[in-house]
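**Student:** sequence plus predicted model, see below.
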Amino acid sequence: MKIILASNNKHKIAEINELLDNRFEVISLTEAGITEDIPEPYDTFEENALAKAQYAFDKTGLITFSEDSGLVVPALKGAPGVFSARYAGEPRSDARNTAKLLQDLEGYAERDAYYQTTICLVSGAKPMYFKGTCAGTIAENVQGEGGFGYDPIFIPQGYDQTFGQLSPAVKKSISHRAKAMALFITYIQEGLS
């Protein structure tokens, strides 16, 4: 059974296909014949994930899932949130986003934050959501060169190093995306069989 991931990220698609059994094959938007950009105009991860998944499902009739994720800093009223990838504006830049977040947090004692991922599955029935979070704090400065996005300034709860310093294996075992994906894959393999 083919399932569309409302993305063209080949690395992500390959990773998900490795986790699924051979009854399922995840394909990209391009492989499904969708070449246009899908807008993400909403203020919540859930609404943006639903918009992307619903768009692809409506165009193809194939079961589709989408993911929206970002970093939430309560002291900044939830920013950068759904604007995590473009927090410092266009063109998108991890370095500029990180620098802006550190600047915006200057003088704040409260530096708690969490990454959130929301996966939305659209199959013609009521949309299903699978969520994962990873709590932590924002470091005072960039530490480490691993990962991407805000990883070099995000220290996950229970650790004293940033995601930029921790090994990919550690990050994968505790990340927001891994938690949401585990719930999603369990549902797919048990609920869509």
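**Tutor:** Great, that's in hand.
**Student:** going forward, measure contacts between C-alpha atoms and count neighbours the same way
**Tutor:** OK.
**Student:** and the residue of the chain positioned farthest from its centre, how far from Ala75?
**Tutor:** In the chain, the residue that sits farthest from the middle, by CA atoms, centre = their mean, is Gly107; the gap is 28.5 Å. From Gly107 across to Ala75, the span is 11 Å (CA to CA, to the nearest Å).
**Student:** let me know the helix or strand that the residue farthest from the centre of the chain is in.
**Tutor:** Applying DSSP states H and E as the criterion places Gly107 outside every helix and strand.
**Student:** same deal with Ser7?
**Tutor:** For Ser7, there is no helix or strand it lies in under DSSP H and E.
**Student:** Ser173 too?
**Tutor:** Assigned by DSSP H and E, Ser173 belongs to helix 168-174.
**Student:** adding another structure so you can compare the two:
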Amino acid sequence: MADKEIVIATGNKNKLREFKEMLEPMGYTVKSIKDFDNIPDIVEDGKTFEENATIKATAVAKALNLPVFADDSGLIVPSINNEPGIYSARYAGDHDDDANNAKLLKRLGHSDDRNAYFHTSLVGVKPDGEKIHVSGVVSGEITTEEHGDNGFGYDPLFYVPSMHKTMAEMTDDEKNSVSHRGRALEKLKTVINDWW
């Protein structure tokens, strides 16, 4: 059977790797938007993770005439008004992990309530507009300093009690087993063939 081509609307090589590890064994060929030239500029002006993921996936699916998956993920810390939320990637500017982490630690200060969770909305859109949506959540807490170097974004600050380590201290397999994106991808695995 010929490989089934799916485009992931990301330029993030870490994120792409997670999709490849999950979908390629199922017979899908996974590409990123960096494999194509005619990708439009996309303004993610949605009010929710699902809206932003849908905006991204729809724009790229129309441009490439291929099925596209996009996710919008973020960290939510209830004690600081659910920040950074949909602004997670640009919390302290534009996609600067170190600055984002520093701002988060400063906002939390010496707070005792450091509970947090990561949320992913994963949306697939076909060129004809048919949509699929799954989501995933992982709960944890924000540490007072960074630990580990096998992650990106807020991973060095996000401690998962059941694993006794931060996301950035986990192996890829460990992270995929508990992460919000991993959980969304696991859900996707159960429904993607029917949607396809």
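**Tutor:** Perfect, I can see it now. Computed from a predicted model, the values in this text were never measured in an experiment.
**Student:** follow-up on the earlier one: may I see the buried residues of the helix holding Ser173 of structure 1?
**Tutor:** Using 16 or more other CA atoms under 10 Å as the test for burial, helix 168-174 of structure 1 gives Lys171, Ile174.
**Student:** stretch 9-29 of structure 1 now?
**Tutor:** Residues Ile13, Ile16, Glu25, Val26, Ile27, Ser28, Leu29 are the ones in stretch 9-29 of structure 1 that count as buried (16+ other CA under 10 Å).
**Student:** got the contact list for it?
**Tutor:** Applying CA atoms under 8 Å, 6 or more residues apart in numbering, the contact partners of stretch 9-29 of structure 1 are Met1, Lys2, Ile3, Ile4, Leu5, Ala6, Ser7, Asn8, Thr35, Ala56, Ile185, Gln189.
**Student:** and the first one, how far is that from Phe24 of structure 1?
**Tutor:** Which is Met1 of structure 1. Distance, Met1 of structure 1 to Phe24 of structure 1, using CA to CA: 5 Å.
**Student:** quick check: the helix holding Ser173 of structure 1 compared with structure 2, mean distance?
**Tutor:** With mean CA distance after the TM-score superposition for structure 1, helix 168-174 of structure 1 departs from structure 2 by a mean of 1.8 Å once superposed.
**Student:** can you tell me what sits against that helix?
**Tutor:** For helix 168-174 of structure 1, the surrounding residues in contact (CA under 8 Å, 6+ apart) are Cys134, Gly146, Gly147, Phe163, Ala178.
**Student:** at 7 Å what do you get?
**Tutor:** Applying CA atoms under 7 Å, 6 or more residues apart in numbering, the set of residues contacting helix 168-174 of structure 1 from outside is Cys134, Phe163, Ala178.
**Student:** over which residues of structure 2 does it lie when aligned?
**Tutor:** Helix 168-174 of structure 1 corresponds to residues 172-178 of structure 2 when matched by TM-score structural alignment.
**Student:** what's Glu31 of structure 1 aligned with over in structure 2?
**Tutor:** Per TM-score structural alignment, Glu31 of structure 1 is aligned with Asp35.
**Student:** grab the nearest non-local neighbour of the spatially most central residue of structure 1.
**Tutor:** In structure 1, the residue lying closest to the centroid (CA atoms, centre = their mean) is Ser69, at 3.3 Å. In space, and not counting its chain neighbours, Ser69 of structure 1 is closest to Thr117: 4.2 Å by CA to CA, 6 or more residues apart in numbering.
**Student:** can you show me the strands along structure 2?
**Tutor:** 4-8, 28-32, 68-77, 83-84, 115-125, 131-142, 158-160, 165-166 (DSSP state E).
**Student:** and Asp94 of structure 2, which of the ones you listed is closest to it?
**Tutor:** Closest approach to Asp94 of structure 2 among the strands of structure 2 is made by strand 83-84 (13.0 Å; CA to CA).
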